[in-house]
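Asks: return a 3D structure for these sequence lines:
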Amino acid sequence: MEIAIVGAGIVGIATAYELACDGHRVTVYEQRSAAAEEASFASSGLLAPSLLIPWAAAGVGAASTSMLWGRQPAFRMARGAGRAEYSWLLRWRKAARSPSAEATLTALERLGRYSLERTRKLSALFEIDIETSHGTLVLLRGKHDLRKLQPVPDLLRNGGSTITEIDADTTRLIEPGLCPDIPLLGALHAPDGEAANCRLFAQVMRYAAQEHGVKFLFNTRVESISGHPVTLQVGGDSTPRRADAVVLCAGLASAGLLRRHGVNLPVAALHGYTISAPLREELHAPQGTVIDPVHRITIARQGQRVRVSGGAELGHGGGEHHAETLQKLYSALSGWFPGGAQLSSQQLQIWRGARPTLPDGAPALGASGIPGLWLNTGHGACGWALACGSARLLADQIAGAPMAMEIDAFGAHRF
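Replies: Now for the predicted structure:
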């Protein structure tokens, strides 16, 4: 088939690769000038366990009032937030209390495990070093921190992941760079956890996709999609372009393209921040990934860099950085790992990006209900962690082949 993909983030690139490997003729349309320029540019890097990624799903700690309105909230309404953003926030909080919340988390856990397996296979196939670090720790200051994570630890264990509760001494043996002056009860330890460089992997996969015949059209905006037959209207073109199928992997733009077909996909831009700093001292830096569940901050090792990520903002904020959120990230990195990173380096990178998120935290994956139009979008904070698995599952569904797992929980019909 002739398949068009809208969006060249990690999800779009992975989808293009899988479909091309199945023998389809694939063209990727991207409005930016390069691949992986938006949510995939500087993600937290955490691949697994995906359910531990802060803001991964509404059912994890979302009902905590202090998380939204406390003295130091991890979530904020940015400048420009209006009725649509407050309405989405209400849906997000309702999703956290929904009877189906645990079923959604279970489906996300299975997708995360499957996607990690697929990512590992592709990394081995490409024979590349994507700056992988191993091991994930969720730091616990007190027993109340563990309660905020429920039911994730049990879901991970039920899925076959090794998740153990360890004391402070063992935690510091695993991460010897942790500041000895910060009180610590212990941690949840996921020894099989991984973090890696999403943008690096996306670039390598893009070249691999091109070797399989995929065409990438940058600076190309898809303005509308029509059916019967499927066509795309591209900005600047006088006539539409034909395709046998279209896959939407473009986050917020996906929702806009669906709206004219009567499909309301409630995607919101949940902005987050990352600070990437060069390594300063090996023994003082994180060896793997640590998560501060109180402030929903992740600190991950990526090769010779340390990346700290956090914050969640609804509203465009005028594109301006929120000084208090950035200060919280600086404080977390220097507080937990003093001397581990060069925070005054000219190579320091600060990034604010939108994570297209659906109210229940799960992506929209599979048939859209419109003939010839498929969805692989809205992965929120887990785009990197779920990309390769989502792409393979969608390719199998398009081919009518047996799938490794059911994806009914991710259907757009749930909204």
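Asks: alpha carbons only for contacts and neighbour counts from here, please
Replies: OK.
Asks: what about Ile130, neighbour count?
Replies: 18 (other C-alpha atoms under 10 Å).
Asks: so what's it up against?
Replies: With contact taken as C-alpha atoms under 8 Å, 6 or more residues apart in numbering, Ile130 is in contact with Ser123, Ala196, Asn197, Cys198, Leu200, Phe201.
Asks: 6 Å - rerun?
Replies: Residues near Ile130 by C-alpha atoms under 6 Å, 6 or more residues apart in numbering: Ala196, Asn197.
Asks: the structure of the following sequence is requested for comparison with the preceding one:
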Amino acid sequence: MPHQQQIAVIGGGVIGVCTAYFLAEAGYQVVVIERLGNVAEKASFGNAGVVAPGYVTPWAAPGMPKKLLSTLFRPESPVLLKPTLDRALWRWVRMWLAECELERFRINKARMQRIALYSRDILQQLRDHHQLDYEQTRGYLQLFRSERDIALAQPSLGLLAEHGIAHQLVDAEQARAIEPALSAATPLAGGLHLPDDEAGNCPLFTKQLKTIAQDMGVEFHFSKTVTALEVQGKRIGMRIDEREFSADAVVVAAGIDSARLLAPLGIRLPLYPIKGYSATASIRNFDEAPQAALMDESYKVAITRMGSRIRIAGLAELGSVSTDLHEVALRTLAKVGEDWFPDAANYSNASYWSGIRPMLPDGPPVLGATPIRNLYVNIGHGSTGWAMAAGCGMVLADVISGRTPEIDMEGLTLARYARLP
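Replies: So this is what the prediction gives:
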């Protein structure tokens, strides 16, 4: 490198912080620009905490449209739809429906698992190297309330076998042996156990990595909003709170705000805000609490043990960009907690959260270079950002450094959306 190049990373979530860390490790001078007061305060803050490459799957899947329609108006539902005439939403829905075909599902899931498996390996290396403790647990159990849920999971089960991912389809008795505190009163048809998957406290990890990155020379600028990007010869210009700055390169990792920054530059992606929810409750009876992480497949809600707390997270609300708490969502989260671990916590006293997840209709993120010199993206991870963050950060550092990434980038770059108007 003729001089130490300065790279600006826009976004201080787990994606942006991992990107900054690996860029600093590669020898760059890195600044992170975040509009809030600390790292991991938006989508990274209240997520499920699951790092499960074996489970990572597109929301667009065979049978999913029918399943969602059948639950849309129930008192407790995995999906909420706020009536809206937003053309962007209905365009996104049309694209999503096209991706629910079996062959598209297989392609998208394979792409997501490729980056997620790589990311889990990188995360484990980070954890071992820096001796990190972020309340991590080992193992992931997917719960099927009905035979219909098992039938809908069949395409995913086939892919697990094809890719050599450790898994075991278990009956109800075996599932309760894996998680002894599971309530016997709640109907259970079976489960899928993924022993190598894991979970952990995403914001705690992100703050730990931020401290390490600062020790490596990364500068974090909080309460600063990037309002525009522009090309300035060989550099990328940024307007930050009405002032102009520039850097040798810029990585956009700003979640849903990324679409707003990229569109004026001619980079248009069908990135849509999907609202998610979580509830966090203190454990009052540790013998009745989960040991690791689980997924209620009927409600698409994860249950994660985080130290002395239980995190219940998931759901999807379309048509809303506010962080207001929807009563139906809170009721669904409480129901899932009470159904499976009724004596573990007082769910009525839980702390509730909602946040916006930037989701692409097909599922995989978009990584790497753009048509604009020295402008890069690390966006579109949906609800799986924590599962992909470390690997995506390493990939970006490789691409910017001119190294060939250790994984195949097919289907993970901007090229798959190149034909969009």
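Asks: what TM-score do we get after superposing?
Replies: The pair, once superposed, lands on a TM-score of 0.94 when counted by TM-score structural alignment, normalised by the length of structure 1; 409 aligned residues with a C-alpha RMSD of 1.7 Å.
Asks: now the helices for structure 1?
Replies: With DSSP state H as the criterion, structure 1 has helices at 10-21, 65-69, 83-97, 101-126, 143-149, 152-158, 168-174, 198-211, 252-259, 323-336, 383-399.
Asks: just say which of these is most tucked in.
Replies: Among these, helix 10-21 has the highest mean neighbour count (mean count of other C-alpha atoms under 10 Å), at a mean of 27.
Asks: show me what that one is packed up against.
Replies: helix 198-211, helix 383-399 (3 or more C-alpha pairs under 6 Å, 6 or more residues apart in numbering; DSSP states H and E).
Asks: Glu85 of structure 1 is nearest to which of those?
Replies: helix 383-399 (21.2 Å; C-alpha to C-alpha).
Asks: what does stretch 207-221 of structure 1 correspond to over in structure 2?
Replies: Aligned by TM-score structural alignment, stretch 207-221 of structure 1 corresponds to residues 211-225 of structure 2.
Asks: likewise for stretch 382-395 of structure 1?
Replies: Under TM-score structural alignment, the match for stretch 382-395 of structure 1 is residues 384-397.
Asks: next: stretch 249-261 of structure 1.
Replies: Using TM-score structural alignment, the residues of structure 2 aligned to stretch 249-261 of structure 1 are 253-265.
Asks: before we move on, the earlier item: save the helices of structure 1 as a markdown table, and put in distance to Glu2 of structure 1 too.
Replies: Shown next, in a markdown table, are the helices of structure 1 (distance: least, C-alpha to C-alpha, whole Å):
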| stretch | distance to Glu2 of structure 1 |
| --- | --- |
| helix 10-21 | 10 |
| helix 65-69 | 46 |
| helix 83-97 | 36 |
| helix 101-126 | 24 |
| helix 143-149 | 44 |
| helix 152-158 | 39 |
| helix 168-174 | 50 |
| helix 198-211 | 15 |
| helix 252-259 | 19 |
| helix 323-336 | 45 |
| helix 383-399 | 12 |
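Asks: aligned partner of Lys275 of structure 2 in structure 1?
Replies: Using TM-score structural alignment, Lys275 of structure 2 lines up with His271 in structure 1.
Asks: so which of the helices and strands packed on helix 10-21 of structure 1 comes closest to Leu173 of structure 1?
Replies: Across the helices and strands packed on helix 10-21 of structure 1, Leu173 of structure 1 has its closest neighbour in helix 383-399 (26.9 Å, C-alpha to C-alpha).
Asks: so which elements touch that closest one?
Replies: Going by 3+ C-alpha pairs under 6 Å, 6+ apart, helix 383-399 of structure 1 lies up against helix 10-21, helix 101-126.
Asks: how does it look with 7 Å?
Replies: The elements that helix 383-399 of structure 1 packs onto, with contact taken as 3 or more C-alpha pairs under 7 Å, 6 or more residues apart in numbering; DSSP states H and E, are helix 10-21, strand 46-48, helix 101-126.
Asks: now for Ala185 of structure 2: what does it line up with in structure 1?
Replies: Per TM-score structural alignment, Ala185 of structure 2 is aligned with Asp181.
Asks: equivalent analysis for Gly46 of structure 2, please.
Replies: Matched by TM-score structural alignment, Gly46 of structure 2 corresponds to Ala42 in structure 1.
Asks: what do you get for Asn346 of structure 2?
Replies: Using TM-score structural alignment, Asn346 of structure 2 pairs with Gln342 in structure 1.
Asks: try Asp149 of structure 2
Replies: Checking TM-score structural alignment: Asp149 of structure 2 goes with Asp145.
Asks: make JSON lines out of the helices and strands packed on helix 383-399 of structure 1 and add distance to Ile398 of structure 1.
Replies: Shown next, in JSON lines, are these (distance: least, C-alpha to C-alpha, whole Å):
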{"stretch": "helix 10-21", "distance to Ile398 of structure 1": "9"}
{"stretch": "strand 46-48", "distance to Ile398 of structure 1": "26"}
{"stretch": "helix 101-126", "distance to Ile398 of structure 1": "18"}
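Asks: right, I'll call it a day here.
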